[in-house]
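>>> here are the coordinates; sequence isn't available:
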C-alpha cells in the first residue's frame, strides 16, 4: 500500500508554455540563460572559453503578448531578444553531435533585465538573480516543434521599439552553436525534459519605458508585439498567471 503524501498547502500549478498550432502545452522545468554569445562589435575577438550562464525560475516564463509588465525596483529596464531552445530529452555529458536529438522545439523569447541592478551586482561581485529572475522576466512565443521547423540555421533574430530596429542578427552568427550550448550545460548539470535554454542576445540591447511598443521574433519560429506597462500596474497577486 502506497503512503499518501500530505501537503501543507496545495501544490502550485505547473508552469507551462503554449505549443504553436496545438491545444497541448509544454511543461517547463528550469530556464538556463547564456551570457554573451554574439559579437557586439566587428573587431571583437573570437571567444576562447564557453560563455557564462545563469538561471531564471520557470515561473518567470509568460506568453509574449499583451502588456509587458514594467518591474519594480529598477530605473533601467532592458530588452534582450533571443532564440529559445526547449529540451524534450534530458541527459548528462551530451555530445554536441547528439544534442539535436534532445531538442523538442524552439521559440522567440525576451531575457528581460533590470540593468541597473545587474551593474550593481557586477561591481559588488554579487549574484545576478535580482537583475534577471524577477516576475514575468522571460516572455516567450509559442513553441514550434523541431519536427515541424527543423533545427535552426541562418534565421534572423530581431527586435524593434516603437518601429525602430534595435537588434538584428542571425542564428548562424552565434559564437557557440545550439548543440555546443546543450553539451556545455550537460557537463555541468543533468539536463531534464522541459528545460529551456535562452541562447544569448545580439548587440543593441537598450532600455524600455512605459508605453513603448516592443516587437520582435525569430524568422520561421515566431513573432510578438507587446506594450510596456506602467510600474504602477505591477500589482501584487497571490496566484501565478502563466
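Happy to help now that I have it. These numbers were taken from a predicted model, which means no experiment stands behind them.
>>> Could you use CA atoms for every contact and neighbour count after this?
Fine.
>>> For this structure, just list every one of the helices.
With helices called from DSSP state H, the chain shows them at 115-124, 129-132, 146-149, 178-188.
>>> Could you dump those helices into CSV and include mean neighbour count and distance to residue 105?
Shown next, in CSV, are the helices of the chain (neighbours: other CA atoms under 10 Å; distance: least, CA to CA, whole Å):
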stretch, mean neighbour count, distance to residue 105
helix 115-124, 15, 29
helix 129-132, 19, 23
helix 146-149, 12, 4
helix 178-188, 19, 12
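>>> Can I get those helices in CSV including distance to residue 49?
Listed next are the helices of the chain as CSV, based on distance: least, CA to CA, whole Å:
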stretch, distance to residue 49
helix 115-124, 19
helix 129-132, 23
helix 146-149, 28
helix 178-188, 11
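>>> okay, now the one to match up with it:
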C-alpha cells in the first residue's frame, strides 16, 4: 500500500530531443503581455517597470498532437503561441547573466485561454484562474536543449489555424528577454528543475471552435499541433 487515500496524481513530463528520459514538470509560470503588439490588441500599453505573471497547474500540461475537448464555461476559447523555457538548475535571486545557466532548454507551447472568462474577471479586478488555469490548456512540444538551440534572437514564431496564418513574429520582439524573466522571477521563487516559464504570445490571438486544427512553430524547435474536439 502507498499510504495514500487514493491514487496519487500522475507526474506530467515532456520528451527531450536526443534523450531517452523525459523532463518532469513541477510548476508552470506564464508571463503576461510580453509582446507590445499583443498588449495593444488586448487594449493595453506595455511599460518596462517589471514583468508580471500568472500560473497554470502542472496537471493542465498536454502534449503536442492531442485532441482536447472544447472546455466548459466559455464561448471564446483562444490560442496563444509561446516560447517555453525549461529550468534545469536551481535559481534564486540570480542576475540576468547567471540566469542563462539555469535554462535547460526550450520548447513550443500553447497557452489556451477562456478569453471571455479572463476578461470578465479582469474587469472586476479578480484573478484570471478561470480563464487561464484550464484543463488541457498548457500544450507543449518536445524540449530542445539550450546548447542545441543557441541564443534566443530573431527566430520566427508563428501559428496557423486550419492552414491560415494568425500569428507571425520573431523572438526579438519579446519585451522582457529570457534572462530578464528568469532573473526577475527568481527574486520571488526558488526556481528549480521542472519549472516551466511560458514567455508570452505575439499579436494575432483569436478564437477556435470544435474541429479546428492548430499548428505552430518556432525556428529551431519541434513544431506543435492541437485539434479542438467537441465539448464534453
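Arrived safely. In this text the structure is predicted, and so the values were computed from the model without any measurement.
>>> Could you quantify their similarity as a TM-score?
TM-score for the superposed pair, counting by TM-score structural alignment, normalised by the length of structure 2: 0.92. Supporting figures: 229 aligned residues with a CA RMSD of 2.0 Å.
>>> can you tell which of the helices of structure 1 is closest to residue 100 of structure 1?
Of all the helices of structure 1, helix 178-188 sits nearest to residue 100 of structure 1, with 6.4 Å by CA to CA.
>>> quick one: residue 103 of structure 2 and residue 84 touch, right?
No - counting by CA atoms under 8 Å, residue 103 of structure 2 does not reach residue 84; the two are 10.4 Å apart.
>>> quick one on the thing from earlier: out of the helices of structure 1, which gets nearest to residue 139 of structure 1?
Of all those, helix 129-132 comes closest under CA to CA, at 12.5 Å.
>>> Tell me roughly how far that closest one lies from structure 2 on average.
For helix 129-132 of structure 1, the mean deviation from structure 2 after alignment is 0.8 Å (mean CA distance after the TM-score superposition for structure 1).
>>> Show me what that helix packs onto, helices and strands only.
Using 3 or more CA pairs under 8 Å, 6 or more residues apart in numbering; DSSP states H and E as the contact criterion, the elements in contact with helix 129-132 of structure 1 are strand 53-56, strand 113-114, helix 115-124.
>>> could the ones you listed go into TSV alongside distance to residue 232 of structure 1?
Below are these laid out as TSV (distance: least, CA to CA, whole Å):
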stretch	distance to residue 232 of structure 1
strand 53-56	24
strand 113-114	16
helix 115-124	19
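>>> Among those, which comes closest to residue 179 of structure 1?
Proximity to residue 179 of structure 1 (CA to CA) singles out strand 53-56 among these, at 15.2 Å.
>>> Quick check: that closest one compared with structure 2, mean distance?
Mean deviation for strand 53-56 of structure 1: 0.4 Å (mean CA distance after the TM-score superposition for structure 1).
>>> mind listing what the spatially most central residue of structure 2 touches?
By CA atoms, centre = their mean, structure 2 has its centre lying nearest to residue 198, at 3.4 Å. Contact partners of residue 198 of structure 2, counting by CA atoms under 8 Å, 6 or more residues apart in numbering, are 28-31, 82-85, 109, 111.
>>> So it versus residue 206 of structure 2, what's the distance?
18 Å (CA to CA, to the nearest Å).
>>> With residue 69 of structure 2 instead?
Applying CA to CA, the value for residue 69 of structure 2 to residue 206 of structure 2 is 17 Å.
>>> One more: residue 216 of structure 2?
According to CA to CA, residue 216 of structure 2 stands 14 Å off from residue 206 of structure 2.
>>> With neighbour numbers in mind, choose between the two.
Neighbours per residue (other CA atoms under 10 Å) separate residue 216 of structure 2 from residue 206, with residue 216 holding more: 25 against 15.
>>> And the nearest residue to the more buried one once chain neighbours are set aside, how far from residue 137 of structure 2?
Once flanking residues are discounted, residue 216 of structure 2 sits nearest to residue 159: 4.1 Å by CA to CA, 6 or more residues apart in numbering. In this view, residue 159 of structure 2 and residue 137 of structure 2 are 16 Å apart by CA to CA.
>>> neighbour count winner among those two?
Neighbour totals were compared for residue 159 of structure 2 and residue 137, and residue 159 leads with 28 against 24 (other CA under 10 Å).
>>> Tell me how far the residue lying closest to residue 213 of structure 2 once chain neighbours are set aside lies from residue 155 of structure 2.
Nearest residue to residue 213 of structure 2, sequence neighbours excluded (CA to CA, 6+ apart): residue 227, at 4.5 Å. Applying CA to CA, one obtains 25 Å for the distance of residue 227 of structure 2 from residue 155 of structure 2.
>>> of these two, who's got more company?
A direct count of neighbours by other CA under 10 Å for residue 227 of structure 2 and residue 155 places residue 227 higher, at 22 against 17.
>>> and that one, what is it in contact with?
The contact partners of residue 227 of structure 2, taken as CA under 8 Å, 6+ apart, are 65-68, 211-214.
>>> List the members of those that persist in structure 1.
Among the contacts of residue 227 of structure 2, the contacts conserved in structure 1 (both residues aligned by TM-score structural alignment, their matches' CA atoms under 8 Å) are 66-68, 211-214.
>>> Which of those residues are buried? Put it as a PyMOL command.
The buried residues among these can be selected in PyMOL (16 or more other CA atoms under 10 Å) with this line:
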select buried, resi 67+68+212+213+214
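>>> Tell me the one of the kept ones among the contacts of residue 227 of structure 2 nearest residue 76 of structure 2?
residue 212 (13.4 Å).
>>> residue contacts, that closest one?
161-162, 227-229.
>>> mind running it again at 10 Å?
Contact analysis of residue 212 of structure 2 by CA atoms under 10 Å, 6 or more residues apart in numbering lists 67, 161-163, 226-229.
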